[in-house]
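Trainee: Quick one: sequence plus predicted model below, questions after.
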Amino acid sequence: MNRFEVFMKVIEKESFTEAAEDLGYTQSAVSQMVKALEKELSTTLITRSRKGIQLTADGREYLPYINNIRNAYWELLEKNKEMQGLESGLIRIGTISSVSASWLPKLMKDFKEIYPSVQFQLQQGGEYSEIVQYVKEGSVDFGFINPDATTELEKISLTEDEMLAVLPPNHPLAKNEKVTLTQLATEPYILLEEGHLNEPLEIFKQHHLQPNIQFRVHDDYTIMAMVENGLGISILSQLIMDRVNYRLVKKTITPPIKRTIGITYKNKKLLPIASRYFINFLIERFQR
C-alpha cells in the first residue's frame, strides 16, 4: 500500500484509527506513512485535535495532486494485471442508482460466469456530473450517464428509459389513465437533482411550463418515501421503479419523457483490458 493511498484514506475516514482498521494496518504504521509524505513534501499536511483531523492550508493545496497520484498508481497496478491477463482484472464503474439497482447486478453476474476472477468496484454518484468527474479524475474506468451530460469525454448510447409520474395513492390524478405535463406542473414537485442536465425539466421547458418545485433531492428512494407521505409528486425513471415496495402510483406521461442511458470514458484504448471487455459485453447485450 503506498503512502498516497494511506493519506487519502485518512482524509476519507477523518481518523487515523479508522483508516488503519480499513487498510488492515496499525495506527502507528499509518501515522508513519503520513509523516513520511509530509517529510518528502517538506510541510505539514494534517493537524490533529480533540475534534479529529484537519487539513492544513498546504494540505488543501496538495490534496488534488495526491489524489491524482493515488489514482494513477491504481491504474499502474491495473496495467500490470492486464499484462498478466484478464483473469485478475478490476473493473471500476461510476454508476447512478437506477442502473446499479436494476441492470448492473445481472450484467456483472453474467460477465463473471465468463471471467470468474474479475472483480468489480462501484462508485455511486447522485448526479450525471459526479459520474463525469469520476471518469475525468480517473477514480473509475467508465460510468453510466445520459450521454448528453458530457461533451468532453467519449460516450456510447445503450438504450432508452421511459420516465413516469410518481403520485401518492390517494392523489386525484391517480385515477387517470395518463397524466399531462400541464397537470403535473401545478402540483408540489419533488425534483431529482441530476446536475446541469435534468430530463423532466428539459421537457417542461420545451412546453413552456414551470413545475412547482418544493423540494430538491439527490436520491431516488428518498423521493419515493416523500411521495408516499404525500409531500408532493415527482417524475422518476421506470428503471428505478421496477422493484420497489413503496405505496405509490405510477402513471404514463403525455407527451412521454424518455432519457438515454449510455456509458462514458476518456479513451477506450487506454482502459484496463477487463473494462474494455466489459464495455464490449454491455454493447453486445443492449444491441441484441
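Mentor: Perfect, thanks for sending it. Residues are numbered from 1 along each chain as shown.
Trainee: only C-alpha atoms for contact and neighbour calcs from this point on.
Mentor: OK.
Trainee: So the residue nearest in space to the middle of the chain versus residue 4, what's the distance?
Mentor: The centre of the chain sits closest to residue 125, judged by Cα atoms, centre = their mean, with a distance of 2.3 Å. With distances taken as Cα to Cα, to the nearest Å, residue 125 is found 23 Å from residue 4.
Trainee: also this one, for the comparison:
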Amino acid sequence: MPTLRALECLIAVLDAGSITEAAALLHVSQPALSHQLAALEREIGAPVVERLPRGVRATAIGRAVEADARVALTAAARVVDSGRAVVRGEGGVLRLACAESLTASLLAPVLRTWSRRHPQVRIQLTEATSADDLVQHLESGTADLALGPRPTRWNGAEELIGAEEIIAVLPADHPLSERDRLTFDDLRDQPLVHYHPENGLSAWLDAEAARHGVPLTPVVRVRQAATAAHLAASGLGIALVPTTALATAGPGALQHLDPVLSRDLICLIATPADPLVRRFTADVVERGIPITASVRTKLA
C-alpha cells in the first residue's frame, strides 16, 4: 500500500517537473524524495517518472496513477480539515445520554447555548431512567458523555456538577406543611407518591428511608419526578422530589428534609480526550445545578 507521503512526492515532482524543485517545495532532501519515489515504483512494479537531462516527466504509468493520487491527497486533507473543525467546535457529532428527569432542567439550557455557538455540531440525545442505564450507554459505545446521579458502578472519568437536594412536596393544607423541616420519621405511615421501579429514585429513596428505620407507604408510583410533585400538590400524598424536577413552584408546600437529603449529579465521560466532550462537560459544570427563584423562595 503506497503511503500518502510517497503520493505527495509524486505529485510534487509532476507539478514542478524537477526533483530538486519538488524537494525544496516539500522541505525534504533530494535523496529522501527519491527514496519515496523508489518505494512507490517498487509497490507498483514500474517507473512512474522518467529522468531527463533537464528535469523529469511522468511515464505512462505515472500519468495513469496521477488522478487517483491527487484524489487520495485531497481526501486526506479533508480528513485533517474535518478533525480540526471538530476541535474548534465547528462540526462533528456529540452523543449524549441523560437521566430523563434532568433533560429539561439541567441539559436543555446548555443545549440551547450550544445550538447558537456551535450550529454545525450535531447532538444525539438518549434519555435513561437510571444512573446504571447511563453506564450501559457509555459501555456499549452509544454515548460519549452521560449526565445524571452517581451510578452504583463506574470506573471511568467523571466531573462533579454539584449536589442536588431532595425536598418534600405536600398539599398546601397538609398538617405537616407548617413544619420548618420534615424528618423521615414524619413520613412514617404517610401516603407517598413514589416512583416506578425503573426510575433510579425508587430504590435509592427506599434505601435512604430504611437507613432511618422508616418504611415508605406508596399510594401510587410514577415514572417522572415532576409528575410526582404535581400529584402530591393536588392532595394525593407526599412526594420526595429533586429540586431540578421543579421547573416552577406549584400550589403545593415545599419542605427541606432533616437531615438534608441530596445526591451528587455528575458527568460520566467515556472519551475524556475528545475536545467536544471536554468543552460540553465544562459548560455543564460551569452552569451547575439550577434552582428556580420560585422554588428557592418557597424553601426559604
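Mentor: Thanks, I have the structure now. Keep in mind that this is a model prediction, so the values were computed, not measured.
Trainee: List the TM-score for the superposed pair.
Mentor: The TM-score (TM-score structural alignment, normalised by the length of structure 1) is 0.62; 207 aligned residues with a Cα RMSD of 2.9 Å.
Trainee: Burial check on residue 212 of structure 1, number of neighbours?
Mentor: 16 (other Cα atoms under 10 Å).
Trainee: ok, the aligned partner of it in structure 2 - contacts?
Mentor: For residue 212 of structure 1, the aligned residue in structure 2 is residue 217 (criterion: TM-score structural alignment). For residue 217 of structure 2, the contacting residues are 188-192, by Cα atoms under 8 Å, 6 or more residues apart in numbering.
Trainee: Try it again at 10 Å.
Mentor: Residue 217 of structure 2 makes contacts with 187-194, 237-238, as judged by Cα atoms under 10 Å, 6 or more residues apart in numbering.
Trainee: List only buried entries from those residues.
Mentor: The neighbour-count test (16 or more other Cα atoms under 10 Å) marks 187, 191-194, 237-238 as buried among the contacts of residue 217 of structure 2.
Trainee: Return the closest of those with respect to residue 297 of structure 2.
Mentor: Residue 297 of structure 2 has its nearest neighbour among these in residue 238, at 19.8 Å by Cα to Cα.
Trainee: What does that closest one correspond to in structure 1?
Mentor: So, by TM-score structural alignment, residue 238 of structure 2 is matched to residue 233.
Trainee: What segments of structure 2 are strands?
Mentor: Assigned by DSSP state E, structure 2 shows strands spanning 49-51, 56-58, 93-99, 122-128, 145-149, 157-170, 181-182, 191-195, 217-222, 239-242, 253-257, 261-269.
Trainee: in the one helix or strand residue 67 of structure 1 maps to, what's buried?
Mentor: Element membership for residue 67 of structure 1, per DSSP states H and E: helix 57-84. For helix 57-84 of structure 1, burial by neighbour count (16+ other Cα under 10 Å) applies to 59, 63, 66-67, 70-71, 74-75, 78-79, 81-82.
Trainee: Dump the contacts of residue 217 of structure 2 into TSV; add distance to residue 169 of structure 2 as well.
Mentor: Shown next, in TSV, are those (distance: Cα to Cα, whole Å):
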residue	distance to residue 169 of structure 2
187	12
188	15
189	16
190	13
191	12
192	10
193	10
194	12
237	9
238	6
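Trainee: and the gap between residue 32 of structure 2 and residue 225 of structure 2?
Mentor: Residue 32 of structure 2 is 67 Å from residue 225 of structure 2, by Cα to Cα.
Trainee: okay, these two: which has more neighbours?
Mentor: Set side by side, residue 32 of structure 2 and residue 225 show more neighbours around residue 225, with 25 against 12, by other Cα under 10 Å.
Trainee: so how many other residues sit close to the aligned partner of residue 263 of structure 2 in structure 1?
Mentor: Matched to structure 1 by TM-score structural alignment, residue 263 of structure 2 sits across from residue 259. Residue 259 of structure 1 has 18 neighbouring residues, counting by other Cα under 10 Å.
Trainee: Touching, residue 259 of structure 1 and residue 162? I think so.
Mentor: Yes: the pair residue 259 of structure 1 and residue 162 qualifies as a contact (Cα atoms under 10 Å) at a distance of 6.4 Å.
Trainee: For the closest residue to residue 8 of structure 2 other than its chain neighbours, grab the count of nearby residues.
Mentor: Spatial nearest neighbour of residue 8 of structure 2, excluding adjacent residues (Cα to Cα, 6 or more residues apart in numbering): residue 73 at 7.0 Å. If you count neighbours by other Cα under 10 Å, residue 73 of structure 2 ends up with 16.
Trainee: Which residue in structure 1 aligns with residue 73 of structure 2?
Mentor: Checking TM-score structural alignment: residue 73 of structure 2 goes with nothing.
Trainee: Pull the contacting residues for residue 73 of structure 2.
Mentor: Counting by Cα under 10 Å, 6+ apart, residue 73 of structure 2 has contacts 4-5, 7-8, 11, 79.
Trainee: Going through those residues, which ones are buried?
Mentor: Counted by 16+ other Cα under 10 Å, the contacts of residue 73 of structure 2 give 7-8, 11 as buried.
Trainee: Need the residues you listed in CSV (columns: distance to residue 36 of structure 2).
Mentor: Converted to CSV, those look like this (distance: Cα to Cα, whole Å):
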residue, distance to residue 36 of structure 2
7, 8
8, 9
11, 12
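Trainee: ok, back up a step: out of the strands of structure 2, deepest packed?
Mentor: Highest mean neighbour count of the strands of structure 2: strand 145-149, a mean of 28 (counted as mean count of other Cα atoms under 10 Å).
Trainee: any idea how far the closest residue to residue 202 of structure 2 other than its chain neighbours lies from residue 184 of structure 2?
Mentor: Of all residues not flanking residue 202 of structure 2 in the chain, residue 195 sits nearest, at 5.0 Å (Cα to Cα, 6+ apart). Using Cα to Cα, residue 195 of structure 2 is found at 17 Å from residue 184 of structure 2.
Trainee: and if you look at residue 151 of structure 2?
Mentor: Counting by Cα to Cα - residue 151 of structure 2 and residue 184 of structure 2 are separated by 24 Å.
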